[in-house]
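>>> next come a sequence and a model predicted from it.
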Amino acid sequence: MSKGKNNGHINPGLYSHLRDFNADPRMLLLSVLALVIGASGAILAYFLLHLIYAATNLFYFQRLSWQFVSPAKNTLHWLALFVPIVGGLMIGVMARFGTDKIRGHGIPEALEAILMNGAKVDGKVAIYKPLSAAIAIGSGGPFGAEGPIIMTAGSVGSLFAQLFKLSDAERTTLLVAGAAAGMTGVFSTPLAAVLLAVELLLFEWRPRSLVPVAIAATTAGVLRRFLLGNGPLFPMPQIAPVIEPRTVVAALFLGIIAGIAALVLSRAVYASEDLFEERLPMHWMWWPAIGGLVVGIGGLIFPRALGTGYDVIASLIGGNTTWQLIAGVLIIKSIIWAFSLGSGTSGGILAPLLMIGGALGALIGFGLPAVETGAWPLIGMAAILSGAIGCPLTAAVLSMELTHNYALILPLLAASVAAHAFTVLFQKRSILTERLSRRGYHLSREYGVDPLETVTVAEVMRTDEDALSDSDAVFAYPGDTLRMVAERMASAHVTEMPVKDFSSGKAIAVIGLEDMLHARARSYIRETKQERVRRLPVLFARSRAKEAEADYESVS
């Protein structure tokens, strides 16, 4: 925290112009636009889900219907093997002759648009992505609808933003607003959607982006009640409000196991991708069909591995589990999901991870303290999702919103954080950001206060007569933060500027890039310098003489 000093005393008026948040009236404009995008996201979610249902009915039951039906109930017998292959061929053709942006599960593509393309998305994506996702999932692909809707609704948000005179950052806000609205429309989880935006998509926590995104998610949540119904997506028995300490400890253990599973799944997906890219001497257009072959075989062995698996998730957290169901999800679903996703087809990852996590929780739960029905599968869902995508808060809150079982907040948070802690220690990137790394981009997932924001000009400025005589068009005040100065220098293409007294307007000092490094140096010291601030009583401490001797030897 910066302090303005005048003859050794704090000058309270020096920094009175600085604000906690850099919000301006344009935030209100973005909020109004977010209302439209939020409504669009809910409508798009409705149509995407019913498009998937229609494709499922057409592929597996040869009928025209918008009603939900599980592909596991088909009566095609061995002919069902060819359905995912046909779907894969269609995806490959659409990707090659339509747009290759439909390949993948949606979230990395949204990240790439935000980071590398100025939040500008091709209009083709808004059309081809939902269509390809419906074909991929409707033909048995073991994916969820949330990834495609995040990309589809995000694309609509971007296209809508491109109609107005907005900055890159403002377009990003509206793209993410669309993504959050789409996720809310599918899952009815507005708070988790906002948290996902913060933890994964926005790369900031500022009112100028948080407020519009929250408005879009809220709008989508309100409309979803009329389009797809009210209540939790996966109802389960309510948990007692009192959670025993041993349950939280057990959740930590489950979280670590889930972190290991998440790491294995992430590496399996990209091992599959490496197989397709390095070992198959054919155009990538044919890869989804090969992935479809594996899906078809897996579907013959365990039909409930096909499709979104929402009914399977409901069974797991509803207590309707069998050893066959657990084994089928953990083995067959995991294999066909990792292999087909690596083939470059179109589909989401959240629902499959929830399904696999639920089965893992049900399995491990047999050896954990007894709690109400469905608790351990739900905790497993949150943990494996957190470990895989690196968003522990999103995972915990999403699990609560999906079931409306808020009494499980403590074990859900414990398991999610434990899984996250394990994966960040043992793998460089999440399943989402690894794809970006393979495309040549580096993405940091850590957010912190900019050191230049916490140090002011008054603390680092210096006297320089030559610089003071220079009549630069840009200048700084002693109460400005170094971040303000850095932005002015960058826009004016200068590396040094005079500092003027606020009252008189006269140049009193100068500040340059070298001076601004003091803030970075202070931040580095804060992160790396280790010291003992307090000491234990003399009874448990070494004598001062021995400590001084040890310090001398270490210096020598």
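Cool, the structure landed.

>>> alpha carbons only for contacts and neighbour counts from here, please
Noted.

>>> output the contacting helices and strands for the helix or strand harbouring Ala95.
For Ala95, the element it lies in under DSSP states H and E is helix 83-97. Of the remaining helices and strands, those touching helix 83-97 by 3 or more Cα pairs under 8 Å, 6 or more residues apart in numbering; DSSP states H and E are helix 123-138, helix 287-301.

>>> now the last one, how far from the chain's geometric center?
Here the centre of helix 287-301 is set off from its chain's centre by 29 Å, with Cα atoms, centre = their mean, to the nearest Å.

>>> what are the buried residues along it?
By 16 or more other Cα atoms under 10 Å, the buried positions in helix 287-301 come out as 287-300.

>>> turn the residues you listed into CSV, including distance to Leu263.
Converted to CSV, those look like this (distance: Cα to Cα, whole Å):
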residue, distance to Leu263
Trp287, 24
Pro288, 24
Ala289, 26
Ile290, 25
Gly291, 21
Gly292, 24
Leu293, 25
Val294, 22
Val295, 22
Gly296, 26
Ile297, 25
Gly298, 22
Gly299, 25
Leu300, 27
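
>>> closest to Thr99 out of those residues?
Closest approach between those and Thr99, by Cα to Cα: Pro288, at 14.8 Å.

>>> and Lys428, how many neighbours?
Applying other Cα atoms under 10 Å, we find 10 residues neighbouring Lys428.

>>> I misspoke; the intended subject was Ser503.
The local packing of Ser503 (other Cα under 10 Å) involves 7 other residues.

>>> which SS state does it fall under?
The three-state label given to Ser503 by DSSP: H, G, I helix; E, B strand; the rest coil is coil.

>>> next up, a second structure to put side by side with the first:
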Amino acid sequence: MKHRKPALRTILFPLLLAVVIGGLAGLGAVFFRWLIEFGIDLFWPGSGGFISQYEQASVFWRFGIPVLAGLIIGPLLHFVAPEIRGPGVPEVMAALAQRDGIIRHRVTLAKSFATATLIASGCSVGREGPIVQIGSSIGSSLCQLFRLGPDNRKLAVACGAAAGIAATFQAPMAGTLFVVEILLFDLEVTSLSNIVIAAVTGTMVSRAFWYDGILFQAPQFVLGHPAELLIYLVLGLMAGLLSLLLMAMTFGLSRSLDRIHVPGWLSPALGGVVIGTLGLYYPQVLGVGYDTITGVLQGDFLFSTALVLLLAKLLATSSCIGSGMSGGIFAPSLFLGAMLGAMFGNFAHLIWPDTALLSSHFALVGMGAMVAGTTLAPITAILTIFELTYNYEIILPLMVACIPSIIVVRYLHGFSIYETKLLLKGIRIVRGHDANRLRTMKIRDYMSKDSTFLSQETSLTQLLDKILNSSFPHFMINDNTGNLIGILTLRDLRTFLNKPGPTDPSITAGDLMIRDIATVRENDNLEEAFHLFSNHHFSFLPVMSESNPHRAVGSLKKDDLLTAYNQHILKDHYHPPSALIGPIRDNK
């Protein structure tokens, strides 16, 4: 058979789109970072960097600015653009899973302004998650402008996210793997190449503006003895527990504010109160905290200093994110991991004083382990630290620490901090996209309406006759008013007939049926039915009327659900040959 080559434009257009989005996302990252620096100079007159400028201000000013920023940004988050509240990554995940990559145009500017204002005021949030949302918004807006389809739009969102992360850390590999591990993208080889191109383009744009844009002056890492890996393993386990504590504090505060009915526009100001108070005593925990991380990596922090800053940062970050501020969790995770690692380094040196163990080495590995624990993205965490150091020797300790960290979180909780936020909003995104597809499919379109209904007064003789003449292995039992009161399967009937002794002829269907049953409604989606089938040994589910929840209108069989899903996948991924490579002809 002779195959026609794909048109050149079908190859070049996605690549060109990736380059444009990567460039724009890189510029977005540059603009966002400039906006933060502009805000710092506006809020904190002086010189010498953020902490120095902060300490030059009066006590009243240091306390009031974070509160004022919360009061200014709160109404914007609540009334104008609620989707920019929080880290930003969960919103991108939801846009990919539920809206085919559609993100409102206002997100780019609103997210930039809100997060930059909060970071500049000293709030303990990161800039990486917002840059992901900004880059994704740029890609989505570009596709909406040119009326491109959902496949191109999803790819554009992924390209924008990868370029944003890559531009921030000047780490294209980390940006690419971030999309693959966290954004749950249906990845194909061609898609991966576009994402890589966007990440590289974003990195090159950022380097054009920040030629010396290394975030941290990391020390040269050396693994002195293989036995040190055991310490890194314990460090990873502790990072997993610390990740869980961060999530518990963050979402615990969020639920508490909802429980006492604090207005959404006011809650960021309450987080500002915590930040204003903490900053008076521990200014090192304010903002993204990269200067403090650099200090840990360049010198040995005392155990007590690292412990105090870890606890203060934990409170600061959970207060900011939990109160609904706009900002990421990536930078706070790096900070917490660095402090945890510094503590471990001091402890290890105390036990083995004759070894050349440095707390800065443990701080580097702790940063990766903490990121892995909060995001459940170990490869992204490993490559991020690797691209910050370009030291191959750190790879093995990172792997030894990151994997136990995610195991702890997976075993004790099961979800990343991004997934947890979505779960609290009623959005369940399962890695692998099964739930995403099932969520768009309504039960009413796939249920069987010719189900067999029996009255609860149906005698045993009539029941056996129905079984012989029915193709269904299950029956739904109604009461005298037509409401569903139970189900009866062949397995239940077989169990009854196999009992020794004579059969009572007065037995009816109502005596044999199961009353404790699980049901679904017509307008429910197949994801909800899928979880019921997964958690129980059901072969079918009664489907209840939307107008009358007591009356069954049909049944959904497990086999029908799986068939519907497979057909949906086939429809999405099958294209006639002429659409891609032209008609196939027999070359005879």
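Looks like it came in fine. Keep in mind it's a predicted model, so treat the numbers as computed, not measured.

>>> rewinding a little: between the helices and strands packed on helix 83-97 of the first structure, which one is nearest to Gly307 of the first structure?
Comparing these by Cα to Cα, helix 123-138 comes nearest, at 5.4 Å.

>>> buried residues in the closest one?
Across helix 123-138 of the first structure, burial judged by 16+ other Cα under 10 Å covers 125-138.

>>> quick one: contacts for Leu159 of the first structure?
If you count contacts by Cα atoms under 8 Å, 6 or more residues apart in numbering, Leu159 of the first structure has them with 120-123.

>>> rewinding a little: how about a markdown table for the helices and strands packed on helix 83-97 of the first structure, with distance to Leu58 of the first structure added?
What follows is those, written out as a markdown table (distance: least, Cα to Cα, whole Å):
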| stretch | distance to Leu58 of the first structure |
| --- | --- |
| helix 123-138 | 8 |
| helix 287-301 | 16 |
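
>>> Ile364 of the first structure: which of those is closest?
That would be helix 287-301 among these, by Cα to Cα, at 23.7 Å.

>>> so where in the second structure does that closest one end up aligned?
Using TM-score structural alignment, helix 287-301 of the first structure corresponds to residues 267-281 of the second structure.

>>> next, the mean deviation of that stretch compared to the first structure.
For stretch 267-281 of the second structure, the mean deviation from the first structure after alignment is 0.7 Å (mean Cα distance after the TM-score superposition for the first structure).

>>> next: stretch 196-208 of the second structure.
Comparison of stretch 196-208 of the second structure with the first structure after fitting gives an average deviation of 1.0 Å (mean Cα distance after the TM-score superposition for the first structure).

>>> list the buried residues of stretch 186-195 of the second structure.
For stretch 186-195 of the second structure, the neighbour count (16+ other Cα under 10 Å) marks 191-195 as buried.

>>> coming back round to it: so which of the helices and strands packed on helix 83-97 of the first structure gets nearest Ala110 of the first structure?
The closest of those to Ala110 of the first structure is helix 123-138. By Cα to Cα, the value is 10.7 Å.

>>> which part of the second structure lines up with that closest one?
Against the second structure, the aligned range for helix 123-138 of the first structure is residues 105-120 (TM-score structural alignment).

>>> quick one: the matching stretch to chain centroid distance?
How far stretch 105-120 of the second structure lies from its chain's middle: 20 Å, per Cα atoms, centre = their mean.

>>> ok, stretch 163-172 of the first structure next?
Offset of stretch 163-172 of the first structure from its chain centre (Cα atoms, centre = their mean): 21 Å.

>>> how big's the offset between the longest helix anywhere in the second structure and the first structure?
Counting by DSSP state H, the longest helix found in the second structure is helix 8-43. Compared with the first structure after fitting, helix 8-43 of the second structure has a mean deviation of 1.8 Å; criterion: mean Cα distance after the TM-score superposition for the first structure.

>>> report the buried residues of that helix.
By 16+ other Cα under 10 Å, the buried positions in helix 8-43 of the second structure come out as 14-15, 17-30, 32-33, 35-37, 39-41, 43.

>>> what of stretch 217-232 of the first structure?
Within stretch 217-232 of the first structure, the residues scored as buried using 16+ other Cα under 10 Å are 217-224, 228, 232.
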